[in-house]
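Participant: Following is a predicted model, sequence given first.
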Amino acid sequence: MKKQKLIKDLFLSLFYSGYSPKAPGTAGSALALILGMPIVYYSQETLFLASIFIALVAIKHIDIYEEHTQTHDDKSIVIDELVGMWLAMSIVGFGLWELILAFVFFRIFDIYKPSFIGRLDKKVKGGLGVVGDDALAGILAGIVSVLVLQIAQSIFSFFNL
């Protein structure tokens, strides 16, 4: 039983990055970025599918955790950050600026929870609510990152920079 609890703690806290005393979500997102880099370098599609699989497993285990502890969206649970970051990374692909922008926009959308992200966070309970808002933040971060890069490329091309 202890081994099973240890594995679940490792999974939900993303190798204990969720226990960071300062900004556990950012620590989890940074670790997710590092863990996702070799996968996205190999294949964006593989990273996307891995994020969906992990999201489904995370939703189930977060539901169990919340039922057992009677706590919603515990700060130590950062596996949802991995899902969001990997979704953003699977949209932008492998490149220095792409990954930097995906990370920055994901953190902004995850922290401030604009529009429908905030509504989902408040209205959907359990694992789906915990993972869902980060998944939406990741998708939005990926799309915004691609748009920013396209605009920057257009500006540089226009001015022959």
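Facilitator: On my side now, so go ahead.
Participant: okay, CA-based contacts and neighbour counts for the rest of this
Facilitator: Will do.
Participant: just checking, what packs against the helix or strand F116 falls within?
Facilitator: Assigned by DSSP states H and E, F116 belongs to helix 115-123. Packed against helix 115-123 by the contact rule (3 or more Cα pairs under 8 Å, 6 or more residues apart in numbering; DSSP states H and E) you find helix 126-158.
Participant: Buried residues, the helix it packs on. List them.
Facilitator: Residues of helix 126-158 classed as buried: 126-146 (neighbour count, 16 or more other Cα atoms under 10 Å).
Participant: for comparison:
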Amino acid sequence: MLRHPAHWLGLGFGSGLSPIAPGTAGTLWAWGVFVLLQQVFSPAQLGGLIALSLPIGWWACTITARNLGRDDPGCIVWDEVVAMWLILWLLAPASWHGQLLAFALFRLFDAAKPHPVRWADQCFKGSGWRGGWGILFDDLVAAFCTLLVLAAGRHFGLW
């Protein structure tokens, strides 16, 4: 993790090094950090941070995957971080229970990879910049699916 600055970001400041469910650990880390960031930044500033986190994360995921010698290592969790921040930012203000439901739905979509997340996971496979974008892309699609389910549930009065 200390060999390159991109590794800090790609590995979610160490959360991706969890021996058990690194994607879940990274998503939990993202949730906790987002709650703290909400205390400091306005919604517009958070949106700017998320927008900036995408290209910087693309760079970090690309470099980290290349240095690890694998296309999409499970320890790279910046994709989960950015996706969870995006979900929480678009849901805000959301209750603790709403955030928990968003977390659970996102983890379900990210881990189970139903269509269209599975499609997105296959779109940009490989090494280099294309593969770095692919690491992020399927999680962004999982975030979209999470938000779609939450919106549908709200529309039909399920929550």
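Facilitator: That came through fine. Nothing here was measured: the structure is a model prediction, and the numbers come from that model.
Participant: Which residues outside the helix holding F116 of the first structure are in contact with it?
Facilitator: Outside helix 115-123 of the first structure, the residues within contact range by Cα atoms under 8 Å, 6 or more residues apart in numbering are 109, 112-113, 129-130, 132-134, 136-137.
Participant: a markdown table for those, including distance to L56 of the first structure?
Facilitator: Formatted as a markdown table, these follow (distance: Cα to Cα, whole Å):
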| residue | distance to L56 of the first structure |
| --- | --- |
| F109 | 21 |
| Y112 | 24 |
| K113 | 21 |
| G129 | 12 |
| V130 | 12 |
| G132 | 10 |
| D133 | 14 |
| D134 | 13 |
| L136 | 14 |
| A137 | 17 |
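Participant: Of those, which is the nearest to S76 of the first structure?
Facilitator: Nearest to S76 of the first structure among the contacts of helix 115-123 of the first structure, counting by Cα to Cα, is V130 at 12.0 Å.
Participant: Find the nearest non-adjacent residue to that closest one, please.
Facilitator: Nearest residue to V130 of the first structure in three dimensions, chain neighbours excluded: D73, at 5.9 Å (Cα to Cα, 6 or more residues apart in numbering).
Participant: In terms of helices and strands, where is the residue nearest in space to the middle of the first structure?
Facilitator: Closest residue to the average C-alpha location of the first structure: G84 at 2.2 Å, with Cα atoms, centre = their mean. Taking DSSP H and E as the criterion, G84 of the first structure maps to helix 79-92.
Participant: how much distance is there from that helix to the middle of the chain?
Facilitator: Helix 79-92 of the first structure sits 4 Å away from the centroid of its parent chain (Cα atoms, centre = their mean, to the nearest Å).
Participant: on that earlier part again, please tell me how far the residue nearest to V130 of the first structure sits from S154 of the first structure.
Facilitator: 41 Å (Cα to Cα, to the nearest Å).
Participant: before we move on, what about R119 of the first structure?
Facilitator: Distance, R119 of the first structure to S154 of the first structure, by Cα to Cα: 34 Å.
Participant: R107 of the second structure reaches A25, doesn't it?
Facilitator: No: between R107 of the second structure and A25 there is no contact under Cα atoms under 8 Å: 10.5 Å.
Participant: and the residue nearest to V130 of the first structure, how many neighbours does it have?
Facilitator: Residues near D73 of the first structure, counting by other Cα atoms under 10 Å, number 18.
Participant: Tell me who's in contact with it.
Facilitator: Applying Cα under 8 Å, 6+ apart, the residues near D73 of the first structure are 66, 126, 130.
Participant: And what about it, helix, strand or coil?
Facilitator: coil (DSSP: H, G, I helix; E, B strand; the rest coil).
Participant: And it, how close does it get to G138 of the first structure?
Facilitator: 17 Å.
Participant: How about the contacts made by the closest residue to V81 of the second structure other than its chain neighbours?
Facilitator: Spatially, and ignoring its direct neighbours in sequence, V81 of the second structure is nearest to A30 (4.9 Å; Cα to Cα, 6+ apart). By Cα under 8 Å, 6+ apart, the contact list for A30 of the second structure reads 80-82, 84-85.
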